[in-house]
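Asker: would you be able to build a 3D model of this:
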Amino acid sequence: MLNKLWFNHYPDEVPHSYDYPKQNLAKFLIDSANQYPDHIALDFMGKKISYNSLLKSVYRFANALLRLGIRKGDRVAIMLPNCPQGVIAYYGTLLTGAVVVMTNPLYVPREIEHQLSDAGVRLIVTMDALVSRVQEAMKKHPLEFMLVTEMKDYLPFPKNLLYPIKAKKDGMRAAVEYNERVLSFKQCLKDSSDLPCHTLVNADEDLALIQYTGGTTGVAKGVMLTHMNLISNTVQAQLWFYRSRKANEKYLAALPFFHVFGLTVLLNLAIYNAGTLILLPRFEINQVLSTIDKLKPTIFPGAPTMYIAVINHPEVSRYDLSSINICISGAAPLPLEVQERFERITGGKLIEGYGLTEASPVTHVNNIWELRKSGSIGIPVPDTEARIVNALTGEDLPLGEIGELIVRGPQVMKGYWQRPDETAASLRDGWLYTGDLARMDQDGFFFILDRRKDLIIAGGYNIYPREVEEVLFEHPDVEEAVVAGTVDPYRGETVKAYIVLREGCTTTEAELKSFCKERLAVYKVPKVYEFRKALPKTLVGKVLRRKLIDEEMGKLIPDNKEEA
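Answerer: As a prediction, this is how the structure comes out:
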């Protein structure tokens, strides 16, 4: 493994190693604002904010935090959709040396309470519509401060006047009672100085972010990411996109920044590259297509479900999508059929990458303009090593064999927040044990088979859901497919497929089974098919396989109602 076969397929323009700047992560913004002060940094629903204007707002936010007593190492939560306020709060917090805790706006009180209490958050920045939910969550552990913003605060005229009417109608606006602890975000910035504020940090040791992960499979853990972790991963991504042009790219920000994939490959990367971020508060397919058609973004990172939505839109041919040059797909496996159709429609490049929250997140990516392999997550990015090992012994496996993927590099986390035992289990001698089953081929390209816990063992055979899903996606009537193992009294587990058909299609279970039998060994063919209108997903678009399995388990448990 340590022969690093992947270097044979590195583009000439990409270095094997790089000297990453040891600085505060927010210096990316300072540098871009100094070099390109008048260039547009953010485009939010028509409201354009230059780099100079953004940096001044960030300084104002940082000074507001300092005035409230927030200091280096304190934790500040940001619970917002993609909007200028989120960008300002993120970089402003970093400039004070405080630690950002990105929080999903869709969280229910139980999830909010766990995350904010576990991290010891002192202050949260959130929307008016979310205030009551946060207050309910934090009854037992009241926060010192809440900075509250409204979506209209950064909307252009006349949207800023019309939005409150629509928001009230949709139940997305709430009256907020401001006091000495619940403060107006807008007013705090107005009352603060825009004098430069820049706290020096030890980039290798000081935390920039605590990012929670694992909530779908157990108690969410806080991943500790240092300034250097995030700096190195941002630079690694930029080195890979070596044809991208400084202060020339437009990034379609449909991935949420509260997910580390969106945070690195959109927010941090765009700011580092002095690009323009086209901010979308949520992924809505008609708005996405219209935005691409009108604003001509060149880079569109996303999850496979986003690209599936694009290629299956009934009126996709009405939109000009030719501005798209580069798309990197993450968060879930990218079916080959989706990749090929998307590239035909847009003329751009759609490549699959791989990462995990514990690695900031990117560790592998396919070449954009050189050799790439279908079904592969690609090769390790600069300064990143990867091995396939026996999950129990940690010993390297022969080339081509399936084992656990482990990785090492400057982007790998410091550990889990206040969980030394789990840190020790995942980080061993500097190597991060990913929990993913994979293999490496003779060219140094890596292939993910599945999470170890998603492996289906039926009749003694190992079945990898991704392999079956790739076949189902080849069927012309299938829009989405996910495969899971369900309990079988004879085989131990059996393969079940959950299918979303394209609009107007009426393919039957028998037809799909026949289709799979022609392409898969008989033991891999799904025995059960369930047709659905939609699949359960995270906000990033990752299908919640575990939720489907839990539903199946629930069907096996008898309904023992208490007797009156």
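Asker: going forward, measure contacts and count neighbours with C-alpha atoms only.
Answerer: OK.
Asker: and the longest helix for this structure?
Answerer: Ranked by number of residues, the top helix in the chain under DSSP state H is helix 51-67.
Asker: list the contacts of the helix or strand following that helix.
Answerer: Counting by DSSP states H and E, the element after helix 51-67 in chain order, helix or strand, is strand 75-79. By Cα atoms under 8 Å, 6 or more residues apart in numbering, the residues outside strand 75-79 that reach it are 86, 89-90, 93, 98-105, 116, 119-127, 258.
Asker: now the second one, please; I'll put the structures next to each other:
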Amino acid sequence: METTVKTVRYASEARPWLAFYDKKFWDMEPPACTVFDYLCQQNKGHLTDIALSYYGNTISYADLIVNVKKTAAALRAIGMKKGDIATVVSVMTPEAIYLYYAADLLGATLNLVDPRYSPEGIRDYIQEVDSRLLFCLDAAYEKCRQAIKRTSVEKVVVISPADSLKGPVKLAYLLANHDKNRYGSNVVRWKAFLAAGQGESTAAEPYDPDHCCVVVHTGGTTGSPKGVMLGDNAFNSLIQQFTAYEEVFERQQRLLNVMPPFIAYGFACGVHLPLCLGITVVIVPNLDPAKLGRLVLKHKPSHMFGVPTHYQTLAEDRKLKNADLSFILNFAAGGDSLSLGAEKTVNDFLAAHGAPYPLAKGYGMTEVCSAATACAGHHNKPGSVGIPLVNTLVSVFEPGTDKELPIGERGEVCICGPATMQGYYGKPEETQIILRKHPDGRVWVHTGDLGYMDEDGYVFLDSRIKRMIIRHDGFKVFPTMIENALSMHPAVRGCSVVSCADKDHFQGRLPFAFIQLDPSCHKKKRQVVQELRQLCQEELPEYVQPVGYKFVDTPPYTPVGKVDYRALEQSIQPSDY
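Answerer: The predicted model follows:
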């Protein structure tokens, strides 16, 4: 009797995902130009198309380019030059986009900071890069005024959300939002800042492959916060790879931009990607999740890059009950895990409302300019985060080592591609921990995430290594395995599994589940818990069973919209299980 020997394949060699891409995309060389040059090249001959839409004010590509050059001239007038780093504390506005491309034109860098941080947090990020120039939203000025004490900041430019508004909309905003700030002598408003640049050169610095466009700060939920340096090549190569998804991208579609500018996901996928593909970016500076459905109906965007909770909110919005959503082509979820139950709920909702494709998904991290895998259009599998981008390698390695594991085996997900960061600002030792040169000569990003790749090239995640729960007996528990099971119960709207102390053993941790009930559920919580315990006993091994359940109306979130698992862990009391 003959025995069939299974062929062992390694992702870095086999690259099974290439079967989903047209061969013309397989070996693209990254554009050797700045992000501003790439924007201009991609829109040559289409300058009258609409680039930005901001509360009724439409800005063409021609106007966008002019505004970028005006901003670059103003930066030169205020003293900024090649190699300098300016800090920006703002939400997404047209001015933030002009600054992104203008600083690039000068060969300078933007240090992007969340305006919700405390004065002390803002000060730390200013001092980290030694900024002498600060741009801040007027609503964040008081915090910034306190933050710049004992720093190198010499000049402050204040941006108002009204700077790009027009007509009645601008008047209504100004009437409702009186600026009560008392500005210091080192402060200028955006309009005066631009005026001071008249007559200055708008000539671009030569392309430098080592130029850093932005410093984006990681959230610090898995260690100390770090400044990730992303260059022109990272942004441009990411966008170039997305051109391989020809079935969903087309000029002058609309993208609803709901992500902030201080994360890589916001600028890479929410700004540079659509603008380089000729897509109109509808800017929403400060999203109220309850109004998301209304915005979708108003703007009819083909695209949106968001986090899983955005789409769960849409699926429950009564305003969309009978709506035709056939215009939705690429609503993509990234930035956080998505349970199978939640994915099915959103996909059923999209299909019932005429959307031609299921929810798109992606996976990446700030260190790879936000995205390394994606599934858009028909190339999709439930539970997967997609296939690697066409010029990106994704494989699985024995955790913490350079030993590649065969396709199908679980291990640490690692990424090698042209969108990799230049490093952590001022932290070479920490850079070497995550960027490692393997014997194959490639530099791989060690993500700290556990997962596997199937035979077709689809990537599946188990959890972050630091979310993995290790029991006293050494058994490893993956929270997503439990979350996927729990999410299939009809009463569960959302769930998050974290670790809690093992009361019976000195060492080890055990899984604990937080549950959000579906509003339509009328069962008593005690009955729901009994049913969940039964479900887990049927679907999961004995050592994976949650030891406790706790109901929450809404889980805590980090500033960028991810579930704050650390806060959930800290909220568990011994009496809860």
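Asker: follow-up on the earlier one: next, the mean deviation of the longest helix of the first structure compared to the second structure.
Answerer: Aligned to the second structure and superposed, helix 51-67 of the first structure gives a mean residue distance of 1.1 Å (mean Cα distance after the TM-score superposition for the first structure).
Asker: corresponding residues in the second structure for that helix?
Answerer: On the second structure, the counterpart of helix 51-67 of the first structure by TM-score structural alignment is residues 61-77.
Asker: need the counterpart of Ala102 of the second structure in the first structure.
Answerer: Ala102 of the second structure maps onto Gly92 in the first structure, by TM-score structural alignment.
Asker: whoops, I mixed them up, Ala333 of the second structure
Answerer: Match for Ala333 of the second structure (TM-score structural alignment): Ser329.
Asker: kindly report the same for Ile148 of the second structure.
Answerer: Under the alignment (TM-score structural alignment), Ile148 of the second structure pairs with Met138 in the first structure.
Asker: which helix or which strand is home to the nearest residue to that match once chain neighbours are set aside?
Answerer: Leaving aside its chain neighbours, Met138 of the first structure sits nearest to Glu113 (5.8 Å; criterion: Cα to Cα, 6 or more residues apart in numbering). Using DSSP H and E, Glu113 of the first structure sits in helix 109-119.
Asker: and the contacts of the match of helix 51-67 of the first structure?
Answerer: The contact list for stretch 61-77 of the second structure (Cα under 8 Å, 6+ apart) reads 40, 43, 46-52, 81, 98-99, 101-103, 105-106, 193-202.
Asker: before we move on, back to that, isn't the match of Ile148 of the second structure right up against Glu111?
Answerer: No - judged on Cα atoms under 8 Å, Met138 of the first structure makes no contact with Glu111 at a distance of 10.6 Å.
Asker: which residue ranges form the helices in the stretch 151-300 of the first structure?
Answerer: Shown for the stretch 151-300 of the first structure, the helices assigned by DSSP state H, counting those that start in this stretch span residues 159-169, 185-190, 227-240, 260-262, 269-272, 285-295.
Asker: mean neighbour count and distance to Met440 of the first structure added to those helices, as CSV?
Answerer: Shown next, in CSV, are these (neighbours: other Cα atoms under 10 Å; distance: least, Cα to Cα, whole Å):
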stretch, mean neighbour count, distance to Met440 of the first structure
helix 159-169, 14, 51
helix 185-190, 17, 50
helix 227-240, 24, 20
helix 260-262, 25, 24
helix 269-272, 25, 28
helix 285-295, 16, 36
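Asker: of all those helices, which one is nearest Leu209 of the first structure?
Answerer: For those, proximity to Leu209 of the first structure was assessed by Cα to Cα; helix 227-240 is nearest, at 7.9 Å.
Asker: same for that closest one, what does it pack against?
Answerer: With contacts defined as 3 or more Cα pairs under 8 Å, 6 or more residues apart in numbering; DSSP states H and E, helix 227-240 of the first structure has these neighbours: strand 207-213, helix 269-272.
Asker: residues in the second structure aligned with the last one?
Answerer: Yep, that's helix 269-272 of the first structure we're talking about. Counting by TM-score structural alignment, helix 269-272 of the first structure pairs with residues 273-276 of the second structure.
Asker: would you confirm that Ala513 of the second structure belongs to a strand?
Answerer: Yes - using DSSP: H, G, I helix; E, B strand; the rest coil, the assignment for Ala513 of the second structure is a strand.
Asker: in the first structure, what residue corresponds to it?
Answerer: Checking TM-score structural alignment: Ala513 of the second structure goes with Ala497.
Asker: what's the neighbour count on that match?
Answerer: Residues lying near Ala497 of the first structure (other Cα atoms under 10 Å) number 23.
Asker: ok, now which ones touch it?
Answerer: Ala481, Val482, Val483, Ala484, Pro526, Lys527, Val528, Tyr529, Glu530.
Asker: can I get those in TSV including distance to Glu144 of the first structure?
Answerer: Formatted as TSV, the contacts of Ala497 of the first structure follow (distance: Cα to Cα, whole Å):
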residue	distance to Glu144 of the first structure
Ala481	45
Val482	44
Val483	45
Ala484	44
Pro526	53
Lys527	55
Val528	52
Tyr529	51
Glu530	48
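Asker: which of the residues you listed lies closest to Val381 of the first structure?
Answerer: In terms of Cα to Cα, no member of these lies closer to Val381 of the first structure than Val482, at 28.6 Å.
Asker: quick revisit: to Glu474 of the first structure, which of the helices and strands packed on helix 227-240 of the first structure lies closest?
Answerer: Of these, nearest to Glu474 of the first structure by Cα to Cα is strand 207-213, at 31.7 Å.
Asker: which positions within the closest one qualify as buried?
Answerer: Neighbour counts over strand 207-213 of the first structure (16 or more other Cα atoms under 10 Å) mark Leu207, Ala208, Leu209, Ile210, Gln211, Tyr212, Thr213 as buried.
Asker: could you do stretch 307-316 of the second structure as well?
Answerer: Val307, Pro308, Thr309, His310, Tyr311, Gln312, Leu314, Ala315, Glu316.
Asker: state the distance from the second one to Pro406 of the second structure.
Answerer: When Cα to Cα, to the nearest Å is the yardstick, Pro308 of the second structure and Pro406 of the second structure sit 30 Å from each other.
Asker: same deal with the fifth one?
Answerer: Applying Cα to Cα, the value for Tyr311 of the second structure to Pro406 of the second structure is 34 Å.
Asker: what secondary structure does Cys495 of the second structure sit in?
Answerer: Applying three-state DSSP: Cys495 of the second structure is strand.
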